[in-house]
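Participant: this one's structure only:
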């Protein structure tokens, strides 16, 4: 019997045990699901970056490390990890991200904060139609593409950007440094959904924030390190950036005294844009285990050299 080690932390075990066993049965996966095992007997590991397991060297028979998170930056650089690593692409996570992004894009597009009247006056500022609002999505992976398509379906003028060229998309997409400058220059609302890598850390620095139209809005449910915090605060203070809605941060929970919490042009949400759902994620895990047992290509395998 194949041994599958649940190494995603004791706190998650009660949430995942029953859905995983059910998904294994539905997928026809024959495996002994355990929280402790002799490493030499383990054929696959279900993992989360906060796990106590940090040394993968003893797991000589392991053919899959299945991450429960979409992000892999906290594991991909582990020098002991030589086993195939797969990230989580959970339909529930994708749906949650699409709902968060479209909700906040609509909030800023329609000026909802401004139109809630708490003082005397009747300031009727009519927003443009969606087709007149330029929205750019940085990062065209599973989450970015899903969000871009949803925004396009709402009739926004959507464009995208990725580090490498993408073809066959239903909206304009650019890539590379020159492409980044082009898409930022046309972004009334910018959504950042890139992975965190050495190349994307502080991608939105002072210079690139100045490439945005004055008063642009940034929505970041991707990774906190994509934006230079000090540069963003300076751009907000001088009006170059009109508002920033931030769901992810370099330090989480965000410290109570962090300037983002009290800045009038910043909305802070507590990393709620998208989360892995045990029921749907368990089916993804089971499918990859089924593929592993049958020698088929694994889903969502990470390129360890590229970091995503």
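Facilitator: Thanks, I have it. Because the structure is a prediction, the values reported are computed rather than measured. Numbers count the residues shown, from 1 in each chain.
Participant: switch to C-alpha atoms for all contacts and neighbour counts from now on
Facilitator: Will do.
Participant: Residue 174: helix or strand, and which one exactly?
Facilitator: strand 173-175 (DSSP states H and E).
Participant: all helices of the chain, in order?
Facilitator: Along the chain, the stretches classed as helices by DSSP state H are 13-27, 91-110, 112-115, 142-153, 176-185, 206-209, 229-237, 259-262, 278-294.
Participant: try it against this one:
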């Protein structure tokens, strides 16, 4: 009953002592060639081999090193294997902070002030108070809820949207297709933290942008496949969208000729909004395997029929 980690040396150094201390009954291995594939019950990585099901026929848990699982959700798994995404405090904290930073920058019109700085123009812009801004989050999982909680003290009007109904104190929650249109109405800054599924691919498109108030801002920290990039460029050029913080793209890295590199109303970051923290991920993984071994469902268990 072996746990095989296929990841970085840094992560391996963090995981090994935690497994030795807290889960000594499960052998911890990082070298696939050093273990009989039939003994591997738990496999963790980011990119998995195409012959996963035949190479490791006795897998019980396939664990992603990150919160995203679209790279493996459609992979063939052994019949009884379950897919688990990473749920740990480190990545949630980073994504939350990125979204708060980007929201405040859009709220205080930092993109416009940077343009004025380049023009050596010392001029105050009109103020909009937080209670005059509606901030909406697409995706009310752990990261979406953490982001909304962090934004609450600023006094914004908060809304959220998810596939199924949710209740969050102080947040107007919407769900389903009709709910999305209702949330977009009046949304000044839209934050995307959705999982990537066939239903959410290119959800950030011209039709959606047109339903936002003119000059709205976008924070895209979900997955690259959510965004129709030419539609965003067109919406920014027309003034329908006022500015965007973009952390994920498709493909990654972007080609040198992609207009997002140089667009004056885009702040582009190289997929750094979140990153799994090795030490807290090790503790979360050990706790999850213990849950599984005692008959409890692992945290982050993926419903493959839904894609998240």
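Facilitator: That came in fine, so what should we check first? Computed from a predicted structure; not experimentally measured.
Participant: quick one on the thing from earlier: redo the helices of the first structure as JSON lines? Include mean neighbour count.
Facilitator: What follows is those, written out as JSON lines (neighbours: other C-alpha atoms under 10 Å):
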{"stretch": "helix 13-27", "mean neighbour count": "16"}
{"stretch": "helix 91-110", "mean neighbour count": "18"}
{"stretch": "helix 112-115", "mean neighbour count": "12"}
{"stretch": "helix 142-153", "mean neighbour count": "20"}
{"stretch": "helix 176-185", "mean neighbour count": "17"}
{"stretch": "helix 206-209", "mean neighbour count": "17"}
{"stretch": "helix 229-237", "mean neighbour count": "17"}
{"stretch": "helix 259-262", "mean neighbour count": "16"}
{"stretch": "helix 278-294", "mean neighbour count": "20"}
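Participant: Looking at the ones you listed, spot the one closest to residue 66 of the first structure.
Facilitator: Each of those was scored for nearness to residue 66 of the first structure using C-alpha to C-alpha, and the closest is helix 278-294 (6.8 Å).
Participant: Check how far that closest one sits from its aligned residues in the second structure, on average.
Facilitator: Here helix 278-294 of the first structure, set against the second structure after superposition, deviates by a mean of 1.4 Å using mean C-alpha distance after the TM-score superposition for the first structure.
Participant: residue range for that helix in the second structure?
Facilitator: Residues 278-294 of the second structure are where helix 278-294 of the first structure lands when matched by TM-score structural alignment.
Participant: What of stretch 246-257 of the first structure?
Facilitator: Residues 246-257 of the second structure are where stretch 246-257 of the first structure aligns, taking TM-score structural alignment as the criterion.
Participant: So what touches that stretch?
Facilitator: Contacts to stretch 246-257 of the second structure, defined as C-alpha atoms under 8 Å, 6 or more residues apart in numbering, come from residues 218-225, 227, 266-273.
Participant: Count the residues that sit near residue 47 of the second structure.
Facilitator: 13 (other C-alpha atoms under 10 Å).
Participant: Test my guess that it contacts residue 70.
Facilitator: No: the criterion here is C-alpha atoms under 8 Å, and residue 47 of the second structure misses it with residue 70 at 10.5 Å.
Participant: quick one: contacts for the equivalent of residue 113 of the second structure over in the first structure?
Facilitator: In the first structure, the residue paired with residue 113 of the second structure is residue 115, using TM-score structural alignment. When contacts are counted by C-alpha under 8 Å, 6+ apart, residue 115 of the first structure touches 123-124.
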